[in-house]
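Peer 1: Mind looking at a prediction? Sequence and model below.
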Amino acid sequence: MDQPSIEIVEVSPRDGLQNEATPFSTDEKVALIEGCLGAGLRRIEVASFVNPARVPQMADAEAVLARLSPAAFDGAIGLVLNERGLDRALATPLQEINYVVVVTETFSEKNQGASVEENLAMAANVTRRAREAGLRTSITVSAAFGCPYEGEVTPQQLYAIVDQVADLEPFEIAIADTIGVAVPRDVHERMQGVREIVGSRPIQLRCHFHNTRNTGLANAMAAVEEGVTVLDASLGGIGGCPFAPNATGNIPTEDLAYMLSRSGYHLGVDFARLFEVVDLLSQKLPNPVPGLLTRAGMFPALS
């Protein structure tokens, strides 16, 4: 019997690095991306087309893309937050972009300088233009479980946004716990509601969890139990949102891959090569990465 498959979207080159104070050179970013590719990670967030004054770590997006191998573009993803970002992405070989819609007004203004309504209108324009240019568009619904400024986010608030996003017909909708407040019960409830809203439309569902309160891996498994087959993760667990206070810590890719592989899912990941890339990050960053698998080692041990 074939193993069920889970796809990991590697976000360390974008979501991982954007909140790190340690600068990474263009060559180091390219080495990170190519290392992820060599470890079997096929979909990778490689760049963010945002204002370099606001996110300096992402200032060299075009330079990074210019140095990637052709194979990287089969699954490379670029983040865009407005039409200016889309214009930049369209001038590159990227075949996929990700747009972000925030559930709450205050965070939407902080993240993109626009109201939720304005952001949804922009998402419609970006999705349409990207489709006309032959690019796939995924839309991340951010602050889906809680907001750093407004507090609790109700399921009804989330569903109202997902309903409007689904009408734009992206190929994928990602539900993001941007500040790491969710617990598995929340994930079960909200993913069931999201799936009902999407209905029979050909929209893939994906989840993005932060491990801020040490619930990220449990939430990822809850999402899988609800039929989600695509999960975001970041090597070593690095990352966070610069515009969301205390939004630290993505799920460590290697820890997630270990949990899922031991649970009987096929990932296509080479753990030995994955460890090598985590080691590159560990040597560069001033503090140990949050991920635990590279400290404890595989079980059974890698031969």
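Peer 2: On my side now, so go ahead.
Peer 1: From here on, just use CA atoms for contacts and neighbour counts.
Peer 2: Noted.
Peer 1: Geometrically speaking, which residue is the centre of this structure?
Peer 2: residue 232 (4.5 Å; C-alpha atoms, centre = their mean).
Peer 1: Residue 156: neighbouring residues, count only.
Peer 2: 11 (other C-alpha atoms under 10 Å).
Peer 1: Give me the buried positions along the helix or strand hosting it.
Peer 2: Residue 156 belongs to helix 155-167 when assigned by DSSP states H and E. When burial is assessed from 16 or more other C-alpha atoms under 10 Å, helix 155-167 yields the following buried residues: 155, 158, 159, 161, 162, 165, 166.
Peer 1: Check stretch 62-70 too.
Peer 2: 62, 64, 65, 68.
Peer 1: ok, so of those, who is nearest residue 17?
Peer 2: Ranked by distance to residue 17 (C-alpha to C-alpha), the buried residues of stretch 62-70 are led by residue 64 at 13.3 Å.
Peer 1: So what touches the helix or strand that contains the closest one?
Peer 2: Using DSSP H and E, residue 64 maps to helix 61-67. Outside helix 61-67, the residues within contact range by C-alpha atoms under 8 Å, 6 or more residues apart in numbering are 26, 27, 29, 30, 46, 47, 48, 49, 92, 93.
Peer 1: try it again with 6 Å
Peer 2: 26, 47 (C-alpha atoms under 6 Å, 6 or more residues apart in numbering).
Peer 1: What ranges does the stretch 1-150 of the chain have for its helices?
Peer 2: For the stretch 1-150 of the chain, the helices defined by DSSP state H, counting those that start in this stretch occupy 26-38, 61-67, 83-90, 105-112, 116-132.
Peer 1: now the stretch 151-300 of the chain
Peer 2: Under DSSP H, counting those that start in this stretch, the stretch 151-300 of the chain gives helices at 155-167, 184-198, 216-225, 253-262, 271-284, 293-296.
Peer 1: and among those, the most buried is which?
Peer 2: helix 216-225 (a mean of 22; mean count of other C-alpha atoms under 10 Å).
Peer 1: what about that helix, distance to the chain center?
Peer 2: 15 Å (C-alpha atoms, centre = their mean, to the nearest Å).
Peer 1: Residue 146: which of the helices of the stretch 1-150 of the chain is closest?
Peer 2: Of all these, helix 105-112 comes closest under C-alpha to C-alpha, at 10.4 Å.
Peer 1: If we go by neighbour counts, what in the closest one is buried?
Peer 2: In helix 105-112, the ones that count as buried by 16+ other C-alpha under 10 Å are 105, 106, 107, 108, 109, 111, 112.
Peer 1: burial count for residue 247?
Peer 2: 22.
Peer 1: Which residues are in contact with it?
Peer 2: Counted by C-alpha under 6 Å, 6+ apart, residue 247 has contacts 179, 240, 241.
Peer 1: let's see 8 Å
Peer 2: Here residue 247 is in contact with 178, 179, 180, 210, 212, 240, 241 (C-alpha under 8 Å, 6+ apart).
Peer 1: and the comparison structure, right after this:
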Amino acid sequence: MIVHRVLRSSMLRKHAICQKPFLYRLLKQESGPRNWPNTVKVVEVGPRDGLQNEPTNVPTDVKVDLISRLVDAGIKEIETTSFVSAKWVPQMGDNREVMKTLTRAPGVNYVALVPNLKGLESAETVQTETIALFLAASESFSRKNTNCSIEESKERARAVLERARAVGMRVRGYVSCICGCPYEGKIEPQKVAQIAKFLYEEGCYEVSLGDTIGTGTPASIAAVLAEVTKYVPADKLALHCHNTYGQALPNIFMGLQMGVNVFDSSVGGLGGCPYAKGASGNVATEDLVYMLHGMGIETGVDLNKIVSTAHFICSTLGKQPQSNVSKALPRL
């Protein structure tokens, strides 16, 4: 038995030694051109998308503390809250208090979701500079989520975009259900492309493509990006991946190879889709950053601080971070 273990250990070490030069060449791209960018922008959606469906009320001061910790960790783009009806999303009922209370650091983009003109008007009262606007690539999801058709949602969006331009607000666009819908199943890439085209042509500075229920795979993500980039440049796109089937990081890797350099993530893997049974949270920020740094891609994010932030907010919620990195690294 002892001899067997020694031989097995020796074989594993030999295998690892043999593989190291190959992996080194792969990461350094010595055998060909590098297929991913040198830098990536991480958009943190935890304070909004991550918390919005949590059943336990999160106090305003905790949300502001969370945002402050994320900024301290190096995050420059943060979804802070959403100006939606407190009747439908109670967790976001303190949207104005959050925006008024947080200390806005130079060079940080604080983004707030607005669904309509009423939400935009509320955002204006607290000097919101950047808003996010959602449209769905699925007719059924649009009706369930916003109580209107895709065409009607476009009209609402036009009104919001026109008003935002008039008051000098920047607008980030989102497309939901790019790979699948909980009601319709598979979504054709052409439908996604048309919504992305609409948002980009109407003035959104960036369009985030959301795999809302996490059914995407590298192949389906590639198909979506191939179609969308016919109308929107890759450097104006972002990917928003949920990890329901454990495909978020492979999907992001595919996005990197196809020219995308902006990715949404949520600290601790918080979040989920209330309209899709079993849909888990967004890809965890710490898992995303670990992978990017391992590829030699700069993010400006301190991994250890993100892990500590994940433990902070998850302990407040009475849960454990839904990320491999937070389990592997000690809380500092």
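Peer 2: Sure thing, it's come through. Keep in mind it's a predicted model, so treat the numbers as computed, not measured.
Peer 1: okay, the buried residues of helix 155-167 of the first structure in JSON lines with distance to residue 263 of the first structure next?
Peer 2: Output for these, formatted as JSON lines (distance: C-alpha to C-alpha, whole Å):
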{"residue": "155", "distance to residue 263 of the first structure": "29"}
{"residue": "158", "distance to residue 263 of the first structure": "30"}
{"residue": "159", "distance to residue 263 of the first structure": "30"}
{"residue": "161", "distance to residue 263 of the first structure": "33"}
{"residue": "162", "distance to residue 263 of the first structure": "30"}
{"residue": "165", "distance to residue 263 of the first structure": "32"}
{"residue": "166", "distance to residue 263 of the first structure": "31"}
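Peer 1: In terms of distance to residue 100 of the first structure, which of those residues ranks first?
Peer 2: Comparing the buried residues of helix 155-167 of the first structure against residue 100 of the first structure with C-alpha to C-alpha places residue 165 closest, at 10.2 Å.
Peer 1: what separates the closest one from residue 15 of the first structure, distance-wise?
Peer 2: According to C-alpha to C-alpha, to the nearest Å, residue 165 of the first structure stands 22 Å off from residue 15 of the first structure.
Peer 1: OK, contacts around residue 275 of the second structure?
Peer 2: Residue 275 of the second structure touches residue 182, counting by C-alpha under 8 Å, 6+ apart.
Peer 1: Trace it over to the first structure, please.
Peer 2: Taking TM-score structural alignment, residue 275 of the second structure has residue 243 as its aligned residue in the first structure.
Peer 1: ok, now residue 198 of the second structure?
Peer 2: Using TM-score structural alignment, residue 198 of the second structure sits opposite residue 164 in the first structure.
Peer 1: Could you report the neighbour count for the closest residue to that match other than its chain neighbours?
Peer 2: The spatial neighbour of residue 164 of the first structure that comes closest, neighbours along the chain excluded (C-alpha to C-alpha, 6 or more residues apart in numbering), is residue 120 at 7.8 Å. Per other C-alpha under 10 Å, the neighbour tally for residue 120 of the first structure reads 19.
Peer 1: same question, residue 113 of the second structure
Peer 2: Residues near residue 113 of the second structure, counting by other C-alpha under 10 Å: 26.
Peer 1: you'd agree it is up against residue 133?
Peer 2: Yes: in this structure, residue 113 of the second structure is within contact of residue 133 by C-alpha atoms under 8 Å, at 6.2 Å.
Peer 1: who's in contact with stretch 174-183 of the first structure?
Peer 2: Counting by C-alpha under 8 Å, 6+ apart, 138-148, 205-213, 215-216, 218-219, 241, 244-248 sit against stretch 174-183 of the first structure.
Peer 1: Please repeat the previous calculation with a cut-off of 6 Å.
Peer 2: Contacts for stretch 174-183 of the first structure (C-alpha under 6 Å, 6+ apart): 140-145, 205-212, 247.
Peer 1: gap between the residue nearest to residue 244 of the first structure when sequence neighbours are not counted and residue 92 of the first structure?
Peer 2: Among residues not flanking residue 244 of the first structure along the chain, residue 148 sits closest, at 6.0 Å (C-alpha to C-alpha, 6+ apart). Using C-alpha to C-alpha, residue 148 of the first structure is found at 34 Å from residue 92 of the first structure.
Peer 1: And the two? Which one has more around it.
Peer 2: residue 148 (18 against 13).
Peer 1: Now residue 289 of the first structure. Nearest residue, chain neighbours left out?
Peer 2: According to C-alpha to C-alpha, 6+ apart, the nearest residue to residue 289 of the first structure is residue 236 (5.1 Å).
Peer 1: cool, and residue 149 of the second structure?
Peer 2: Closest to residue 149 of the second structure by C-alpha to C-alpha, 6+ apart is residue 143, at 5.5 Å.
Peer 1: which position in the first structure aligns with that neighbour?
Peer 2: Aligned partner of residue 143 of the second structure by TM-score structural alignment: residue 109.
Peer 1: how close does its match sit to residue 161 of the first structure?
Peer 2: 16 Å.
Peer 1: Quick check: the aligned residue for residue 145 of the first structure in the second structure?
Peer 2: Under the alignment (TM-score structural alignment), residue 145 of the first structure maps onto residue 179.
Peer 1: okay, now its match: neighbour count?
Peer 2: Other residues close to residue 179 of the second structure by other C-alpha under 10 Å number 26.
Peer 1: That one reaches residue 189, doesn't it?
Peer 2: No: if you go by C-alpha atoms under 6 Å, residue 179 of the second structure and residue 189 don't touch, sitting 7.6 Å apart.
Peer 1: Spit out the contact partners of residue 301 of the second structure.
Peer 2: Taking C-alpha under 6 Å, 6+ apart, one finds 73, 74 in contact with residue 301 of the second structure.
Peer 1: Aligned against the first structure, show me the partner of it.
Peer 2: So, by TM-score structural alignment, residue 301 of the second structure is matched to residue 269.
Peer 1: repeat for residue 286 of the second structure
Peer 2: Checking TM-score structural alignment: residue 286 of the second structure goes with residue 254.
Peer 1: give the contact list for residue 150 of the second structure.
Peer 2: residue 139.
Peer 1: Could you check how far it is from residue 127 of the second structure?
Peer 2: Taking C-alpha to C-alpha, one finds residue 150 of the second structure at 29 Å from residue 127 of the second structure.
Peer 1: ok, now residue 98 of the second structure?
Peer 2: 12 Å.
Peer 1: now do residue 44 of the second structure
Peer 2: Applying C-alpha to C-alpha to residue 44 of the second structure and residue 127 of the second structure gives a distance of 20 Å.
Peer 1: Looking at those two, which is more packed in?
Peer 2: residue 44 (27 against 12).
Peer 1: What does that one correspond to in the first structure?
Peer 2: So residue 44 of the second structure corresponds to residue 10, using TM-score structural alignment.
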